[in-house]
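A.B. asks: using only what follows, build the 3D model:
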Amino acid sequence: QPEFVSVTKKETTNKDIRQLYYVIEEKDRDEAIVRLLDKEEPTKAIVFCRMKREVDRVAELLQARGINARGLHGDMEMRERMEVIKGFRGRDIDILVATDVAARGLNIEEVSHVFNYHIPFDPESYVHRIGRTGRAGKKGTAITLVTPLEFKELERIRQKVGTKMEYGFVGAEGEGEENLTERFLDALREQDIDQEAVKIYETLSEEMAPQKVAYKLISMILEKGVLESRGEGIGLSKEEVERLMAMHGVEEKPKKGGGRRRSGGNRRKSGGGHRR
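C.D. replies: Got it, this is the predicted structure:
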């Protein structure tokens, strides 16, 4: 008569942590993490990997992209590990790429973001990982990359932890709010006027002010994600994720623009600055 005990209870994650997930293809995982770091602009961040060799490879990948990153895992000598942690606590290292060795006991208040390069093996690990951000009353962001095949595991963690996660889309490299506005204006200028649109506008103008009609139409276009689908983005579209959710019985709809919010923080390239 075995008894199963779980230490991961409902709502065990910090409510000050905004949790996002991005559904991507396996081949796009590296590019996704680079673009998300560029988009989110964390003050300090931890990128969690499952295996030690992944830590070394991802750290080298980020360094090659001009990101001030270092790896941390159990195969490193104690002196080297302490050196990396000291640098991360200070201003020498911005991005820490680590195994779950950094998921417990590492208390650094300045960590604004946690990235799960790979989804953790169990709900408890997820809770400990994302708990590295949102400390001392500060807000934090936790982002998880999953493939369609891993989506079931993500849903298992979400149900076990009882937490709320939003879906995001990894946009084109360098894409920001300004880029979206420019593309919207360009598309609007090039759009031909359909006669059916004229009839609809005439009907709407009798019910509300022209300015309100314009606001509502623009909001509808942005909500549908029409412009985002034209970019060189990474990952599944909103409609594909909705189908994936339906397949696994998830009722919550993905939120448009998940992960678009940018947090503050000055980026420094290695050797005098953080970003390329």
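A.B. asks: only C-alpha atoms for contact and neighbour calcs from this point on.
C.D. replies: Will do.
A.B. asks: please verify my assumption that residue 172 contacts residue 235.
C.D. replies: No: contact between residue 172 and residue 235 fails when scored by CA atoms under 8 Å: they sit 10.6 Å apart.
A.B. asks: who has more neighbours out of those two?
C.D. replies: A count of neighbours by other CA atoms under 10 Å puts residue 235 above the other of residue 172 and residue 235, at 24 against 17.
A.B. asks: ok, now how distant is the more buried one from residue 27?
C.D. replies: 10 Å (CA to CA, to the nearest Å).
A.B. asks: cool, and residue 201?
C.D. replies: Distance, residue 201 to residue 27, using CA to CA: 45 Å.
A.B. asks: these two: who's more crowded?
C.D. replies: residue 201 (15 against 9).
A.B. asks: so which helix or strand takes in that one?
C.D. replies: In this structure, residue 201 sits in helix 195-205 according to DSSP states H and E.
A.B. asks: surely residue 131 is in contact with residue 15?
C.D. replies: No: using CA under 8 Å as the test, residue 131 is too far from residue 15 to be in contact (10.4 Å).
A.B. asks: when these two are compared, which one has more neighbours?
C.D. replies: residue 131 (22 against 13).
A.B. asks: another one to check against the first:
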Amino acid sequence: MESKGFSELGLDENILKALDVMGFEEPSKIQAEVIPILLEGHDAIGQAQTGTGKTLAFAAPILSSFRRSEGKINSIILTPTRELAIQVNDELNRIGKFTKVKLIPLYGGQPIERQISALRKGIDIVVGTPGRVLDLIRRKVLDLSSIRFLVLDEADEMLNMGFIDDIEEIIKNSNEDRQTMLFSATMPPEIKKLAKRYMRPEAKHIAVSKGTMTVATVEQYYYEVKNRERFESLCRILDVEEPSAAIIFCKTKRGVDELMEGLQSRGYGVEGMHGDMNQNQRINALRRFKEGSSEFLIATDVAARGIDVENVSHVINYDLPQDVESYVHRIGRTGRANKEGVAYTLVTAREYTSLKHIEKATKSKIRRREIPTVDEIFVSKYKTMLSRIKETLEEDSYKRFIPLATELDEEFSLVEVAAALMHMLYSKEVSYDYSENAIGSASESKRLFLTVGRMDKVNPKKLVEFFSENAKINKEDVGDIDILEKFSFVNVTEAAAESIIKYCSGKRFAGRKLNIEISTKSRK
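C.D. replies: Predicted coordinates for the structure are as follows:
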């Protein structure tokens, strides 16, 4: 059965326009099922794994139905962590680009006075963590008595983090006539009780199954990049790895066109496929790729559906897909017929959390790789040239050039001649004008998530001392420290992050076993 497009779900034109700009071609399963129900005004429980596109599933209907009421909050979205609050707020900003909606993320670790000031100036939609939201309610600054929508995002995670009492108090302070949406990967008894107590009896329960989410024959890696260096990073990867046949995925049709133009201008053999191309264009592009006249096929998810190409050595996610299922479908283009394949994904620091969700959902290991240096590109190209030269020497076809080489020998050293010819070949093989040996900085900070907070009587001094004693790091390696009620975030250098995770995670600190993991690259 063919899935519906976003335009068939009943969304407002401004939202459809924003989704088109964002490059979404068709809804995920949870979006296709939940959006019409929410637009009809029903309460809804959406049960689906993280990474299936749940944010858009509730954000698009809320923004489609948005009507400003001066001085009153229209909607509130509760998330378990600061990181998710920022992520959801950013997503709403993009989806609501043409609606002039006023948004604010509310979370601990930021000056509350600044948040109070913003609320008093007028905010339409609040995205926040339960602790900070409840604090602002108790201060009589945040009034939810007129809200139209209430969303509990990652409800099971909020339960695991001990927020259930806070959530109930927030709900009790909310408009009784609101529309309520609850999204959760699992449905433990406490979440079911919460839904029964605070949602309408006729609330719709939509569950999206995970399906098969593993690709065992594909080696998976990721490169952390900066957005402005994404294109150069890809060129470096292609120049070092030299894939025999690779499909490169972009999130948008415009992205396919721009990347295709950029790679073609630098001499890479590239074809492109997306929804705006007619059938003949797509068939011809696919034929040239299959025949090997082009090394790379750049495509959107929808355009690549149904592609059946043997011997694809690599899949490269130039952009991270919107959900786990799309990721699995993408990397499944390689590693077929029990052959090994390789998948590379380019992610920014902010996308790292989404990548970890994919890793968890697919039960696979996505290993980190460093962006190649120019020195590494040189070594790779040298090995390729050497192999080709040896193959040529084993044949007779080169012998007609011996008289010309003998003539050059009278004026130049043949070693210099060989080096000059290799330089010419190298210049032809490497089209990008790399200005620096390496891009990115190894000294940039990592953001660590720690499972201790104010409730454990933790302070910055104690944390730094604990790190110094166990991981043998310097105080200068530690940057910003944000201590919240039940957990903390610490910025440290990349080298220090590795030592802290290795020597501190799992140890007892502040009377409990401490778990530490990388959150995002740095505080924004």
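A.B. asks: what do we get in structure 2 for residue 27 of structure 1?
C.D. replies: Using TM-score structural alignment, the equivalent of residue 27 of structure 1 in structure 2 is residue 228.
A.B. asks: break down the stretch 101-250 of structure 1 into its strands, ranges please.
C.D. replies: 113-116, 140-146, 166-167 (DSSP state E, counting those that start in this stretch).
A.B. asks: can I get those in a markdown table with mean neighbour count?
C.D. replies: Shown next, in a markdown table, are the strands of the stretch 101-250 of structure 1 (neighbours: other CA atoms under 10 Å):
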| stretch | mean neighbour count |
| --- | --- |
| strand 113-116 | 25 |
| strand 140-146 | 25 |
| strand 166-167 | 20 |
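A.B. asks: on that earlier part again, matching residues in structure 2 for the helix holding residue 201 of structure 1?
C.D. replies: Mapped onto structure 2 using TM-score structural alignment, helix 195-205 of structure 1 spans no residues at all.
A.B. asks: distance of the aligned residue in structure 2 for residue 40 of structure 1 from residue 112 of structure 2?
C.D. replies: Aligned by TM-score structural alignment, residue 40 of structure 1 pairs with residue 241 of structure 2. The gap separating residue 241 of structure 2 from residue 112 of structure 2 is 49 Å, by CA to CA.
A.B. asks: quick one: contacts for the residue nearest to the spatial centre of structure 1?
C.D. replies: For structure 1, the residue whose C-alpha lies nearest the mean C-alpha position (CA atoms, centre = their mean) is residue 143; its distance is 3.8 Å. The contact partners of residue 143 of structure 1, taken as CA atoms under 8 Å, 6 or more residues apart in numbering, are 19, 20, 21, 22, 113, 114, 115, 116.
A.B. asks: ditto for residue 56 of structure 1
C.D. replies: residue 71.
A.B. asks: in what helix or strand does it lie?
C.D. replies: Per DSSP H and E: helix 52-64 holds residue 56 of structure 1.
A.B. asks: average offset of that helix relative to structure 2?
C.D. replies: By mean CA distance after the TM-score superposition for structure 1, the fitted helix 52-64 of structure 1 averages 0.6 Å away from its aligned residues in structure 2.
A.B. asks: can you give me how far that helix is from the chain middle?
C.D. replies: Put simply, helix 52-64 of structure 1 sits 19 Å off its chain's centre (CA atoms, centre = their mean, to the nearest Å).
A.B. asks: likewise stretch 145-155 of structure 1?
C.D. replies: With CA atoms, centre = their mean, you get 14 Å for stretch 145-155 of structure 1.
A.B. asks: next one: stretch 117-132 of structure 1
C.D. replies: Mean-position distance between stretch 117-132 of structure 1 and its chain equals 14 Å (CA atoms, centre = their mean).
A.B. asks: return the residue of structure 2 aligned against residue 137 of structure 1.
C.D. replies: Per TM-score structural alignment, residue 137 of structure 1 is aligned with residue 338.
A.B. asks: scratch that, residue 164 of structure 1 is what I was asking about
C.D. replies: Using TM-score structural alignment, residue 164 of structure 1 sits opposite residue 365 in structure 2.
A.B. asks: equivalent analysis for residue 124 of structure 1, please.
C.D. replies: Using TM-score structural alignment, residue 124 of structure 1 sits opposite residue 325 in structure 2.
A.B. asks: its match contacts residue 213, correct?
C.D. replies: Yes: the criterion here is CA under 8 Å, and residue 325 of structure 2 meets it with residue 213 at 7.2 Å.
A.B. asks: so the two - more neighbours on which side?
C.D. replies: Remark: of residue 325 of structure 2 and residue 213, residue 325 carries more neighbours, 22 against 18, as counted by other CA under 10 Å.
A.B. asks: grab the nearest non-local neighbour of the match of residue 137 of structure 1.
C.D. replies: Using CA to CA, 6 or more residues apart in numbering and skipping the chain neighbours, the partner closest in space to residue 338 of structure 2 is residue 217 (6.5 Å).
A.B. asks: residues touching whatever residue of structure 1 lines up with the one you found, list them.
C.D. replies: Using TM-score structural alignment, the partner of residue 217 of structure 2 in structure 1 is residue 16. Going by CA under 8 Å, 6+ apart, residue 16 of structure 1 touches 134, 137, 138, 139, 140.
A.B. asks: which of those are retained in structure 2?
C.D. replies: Retained in structure 2 (both residues aligned by TM-score structural alignment, their matches' CA atoms under 8 Å) from the contacts of residue 16 of structure 1: 134, 137, 138, 139, 140.
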